[in-house]
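S.K.: My questions are about this predicted structure, shown below with the sequence.
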Amino acid sequence: MDVGLTVGDSIARMAATVEGFDLAEFSIGEGTDVDEIDRNRLDEVLSEADADLCVHLPFKQVAVTPVTEINDAIRAYLTRLLEWAGAQGATKAVLHGTARNPHDTDLRPAFADQLSAIGGIAADAGVELVVENVGHQKRGLPLTVLGDLARETETAVCFDVGHAYMEDGHDGIDRFLSGYGDLVSHLHVHDARSRGDTHLPLGAGEIDYGIVAEELGGFDGTVAVEVFTDDVALLEDTRRRIESHLAP
């Protein structure tokens, strides 16, 4: 198991926090011209930390709409970003599981087609696509729907524990991992409170990570600590906690 950090779109934040972690998950902002990202500095920071690179694809735009021409444009846009990620040596790319209307059952076949196509684009670029659960958000597919579509399309999952808790509490975490845990290749870990606080250090919220340990003990994928702080001591504490939960 490799444990890293989400660092947003800031190479400076990566440089300040990633030392001692196995990977950095770098976000590509919506509308970002990837050719303007300082590749040399990015490579330098990763090399100095001996860390791998993952990327998070833009999250404001949905993955699928009812309009074929828009879906074509989304794939073309993501092709450019995934080719950049592959050239940069990224191992995984996170895509939010979103749709214009996530509760429109008629749109689900189109989502499956879109997910398969984007996964193929990623594979051609040498990157593993992982689809993330964001069912607590307005455009996010519900947990079970996302799991069913990921299985149908043979797409790996980025399971965000905090997002699942915000959507459906501990029951949601348990049901998803018991039904789809074999699809999980990448984890986002943070703590949360039902009142709306999220992306907290582990131990600062309400999530029982023992549930995750029961289903994913001995996990051999990648983990990104997604705690919204630059306090390295807090980030490292969350790393130690998740390692203690998931260690073989």
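M.R.: Alright, I've got the coordinates. Numbering: from 1, shown residues only.

S.K.: CA atoms for contacts and neighbours, from now on please.
M.R.: OK.

S.K.: Give me the packing partners of the strand or helix carrying His170, helices and strands only.
M.R.: Using DSSP states H and E, His170 sits within helix 161-180. Other elements packing on helix 161-180 under the criterion 3 or more CA pairs under 8 Å, 6 or more residues apart in numbering; DSSP states H and E are helix 143-153, strand 184-189, strand 191-192, helix 209-216.

S.K.: And the first one, what's buried?
M.R.: By 16 or more other CA atoms under 10 Å, the buried positions in helix 143-153 come out as Leu143, Thr144, Val145, Leu146, Gly147, Leu149, Ala150, Arg151, Thr153.

S.K.: Which elements pack onto that helix?
M.R.: Short answer (3+ CA pairs under 8 Å, 6+ apart): helix 143-153 packs on helix 108-124, helix 161-180.

S.K.: switch to 10 Å and redo it
M.R.: Applying 3 or more CA pairs under 10 Å, 6 or more residues apart in numbering; DSSP states H and E, we find helix 143-153 packed against helix 108-124, strand 128-132, strand 156-160, helix 161-180.

S.K.: Pick the most deeply packed of the ones you listed.
M.R.: Mean neighbours per residue, mean count of other CA atoms under 10 Å, is largest over the helices and strands packed on helix 143-153 for strand 128-132, with a mean of 26.

S.K.: Serialize the helices and strands packed on helix 143-153 to TSV and add fields for distance to Arg195.
M.R.: Listed next are the helices and strands packed on helix 143-153 as TSV, based on distance: least, CA to CA, whole Å:
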stretch	distance to Arg195
helix 108-124	31
strand 128-132	22
strand 156-160	18
helix 161-180	9
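
S.K.: Val212 is nearest to which of those?
M.R.: Among the helices and strands packed on helix 143-153, helix 161-180 comes nearest to Val212, with 7.4 Å by CA to CA.

S.K.: quick one: which of the buried residues of helix 143-153 is nearest to Thr98?
M.R.: Leu146 (9.2 Å).

S.K.: okay, now the one to match up with it:
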Amino acid sequence: MSWIGISSKALSRLDEIEEAINYGFSGLELMSEGDQSIEIVFDKLKEIKSSFEIEITVHAPYRGVNPASPSEQKTCLRTWRKVAELSSEISDYLVLHPGRVANPNFREDHLRVSLDTFSSIREELEDLGIKGLVENLPKSKRNLGWSPSEIKEFLSLGFDLALDLGHANTHRLEEFLSLKPLEIHLHDNNGKEDEHLPLGKGTLELGILRKFKRVPWIIESRNLREGMESFDVLIELGLIG
């Protein structure tokens, strides 16, 4: 892989990134939510990037932000724009969720709204010099983007892919393997629920990572200790050196 990072969701505070770097991680993906919102930690992120010379990517907030809801579309775009402007100073990528379905009977309508939301921000991201990555979600009648067919609709707009292998493991993982992601998200589960287990504790076939060794890998663990546990598994399997 070009580098391996850890999601800030695993860190109780950003200062823990130093411990992660000393362990072997070379990057951080900021989940821009709550007290780790990019507006709050922006100066700290610039300091971290400069001090440790690590890679940083940013994941846009998804709680309370739904690009698939007509009533939330303007708020979603406003939030994404604000995050994108700051992200462009420290990151090449901004990860976006395709959204949630309020009524499964109107799934196609929600998908069209989400595609419109993504389309509305695409040129702005290009102007900022940052790539928008759509992330596949775990299988659920309430989630958009858990199937390759839906994800391909976002890719057709000019977005790239953040392939979450844990999420893909909940629905025909093999169907995602022909896609060409720019980033990989890593966590494990037993094939049915989005459990975010340490690697090796579920059914995810880790050997497929050899197919994606040219792109960044982000370990999405529940805490730093489990992130380190997953890191060790990758070493034991010879997937990282």
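M.R.: All right, it came through fine. Values in this document were obtained by computation on a predicted structure and should not be read as measured data.

S.K.: Take the helices and strands packed on helix 161-180 of structure 1 and lay them out in JSON lines including distance to Arg240 of structure 1.
M.R.: Formatted as JSON lines, these follow (distance: least, CA to CA, whole Å):
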{"stretch": "helix 143-153", "distance to Arg240 of structure 1": "27"}
{"stretch": "strand 184-189", "distance to Arg240 of structure 1": "12"}
{"stretch": "strand 191-192", "distance to Arg240 of structure 1": "14"}
{"stretch": "helix 209-216", "distance to Arg240 of structure 1": "13"}
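
S.K.: To Ile74 of structure 1, which of these lies closest?
M.R.: Closest approach to Ile74 of structure 1 among these (CA to CA): helix 143-153, 18.2 Å.

S.K.: Show me which residues of stretch 67-80 of structure 2 are buried.
M.R.: Buried-residue list, stretch 67-80 of structure 2, by 16+ other CA under 10 Å: Pro67, Ala68, Ser69, Pro70, Gln73, Cys76, Leu77, Trp80.

S.K.: My read is that the fourth one contacts Leu115, right?
M.R.: Looking back up the chat, that one is Pro70 of structure 2. No. Pro70 of structure 2 is beyond contact range of Leu115, at 11.4 Å (criterion: CA atoms under 10 Å).

S.K.: Which residues are in contact with each of those two?
M.R.: Asp109 (CA atoms under 10 Å, 6 or more residues apart in numbering).

S.K.: Excluding sequence neighbours, find me the nearest residue to His171 of structure 2.
M.R.: Distance criterion CA to CA, 6 or more residues apart in numbering; nearest residue to His171 of structure 2, sequence neighbours excluded, is Lys139 at 6.0 Å.

S.K.: Can you tell me what that neighbour aligns to in structure 1?
M.R.: Mapped onto structure 1 by TM-score structural alignment, Lys139 of structure 2 lines up with His136.

S.K.: Report the secondary structure state of its match.
M.R.: Following DSSP: H, G, I helix; E, B strand; the rest coil, we place His136 of structure 1 in the coil state.

S.K.: quick one, what contacts it?
M.R.: Taking CA under 10 Å, 6+ apart, we find His136 of structure 1 in contact with Pro142, Leu143, Gly162, His163, Ala164, Tyr165, Met166, Glu167, Asp168.

S.K.: lining up these with structure 2, which overlap?
M.R.: On the basis of both residues aligned by TM-score structural alignment, their matches' CA atoms under 10 Å, what survives of the contacts of His136 of structure 1 in structure 2 is Pro142, Leu143, His163, Ala164, Tyr165, Met166, Asp168.

S.K.: From the geometric centre of structure 1, which residue sits farthest away?
M.R.: In structure 1, the residue that sits farthest from the middle, by CA atoms, centre = their mean, is Glu69; the gap is 26.4 Å.

S.K.: Can you say which helix or strand has it in it?
M.R.: According to DSSP H and E, Glu69 of structure 1 maps onto helix 68-87.

S.K.: What is that helix packed up against?
M.R.: strand 52-56, strand 92-96, helix 108-124, strand 128-132.

S.K.: and if we set it to 8 Å?
M.R.: So helix 68-87 of structure 1, by 3+ CA pairs under 8 Å, 6+ apart, packs with helix 108-124.

S.K.: quick one: the helix it packs on to strand 92-96, angle?
M.R.: Put simply, helix 108-124 of structure 1 runs at 160 degrees to strand 92-96, going by axes from the mean of the first three to the mean of the last three CA atoms, to 10 degrees.
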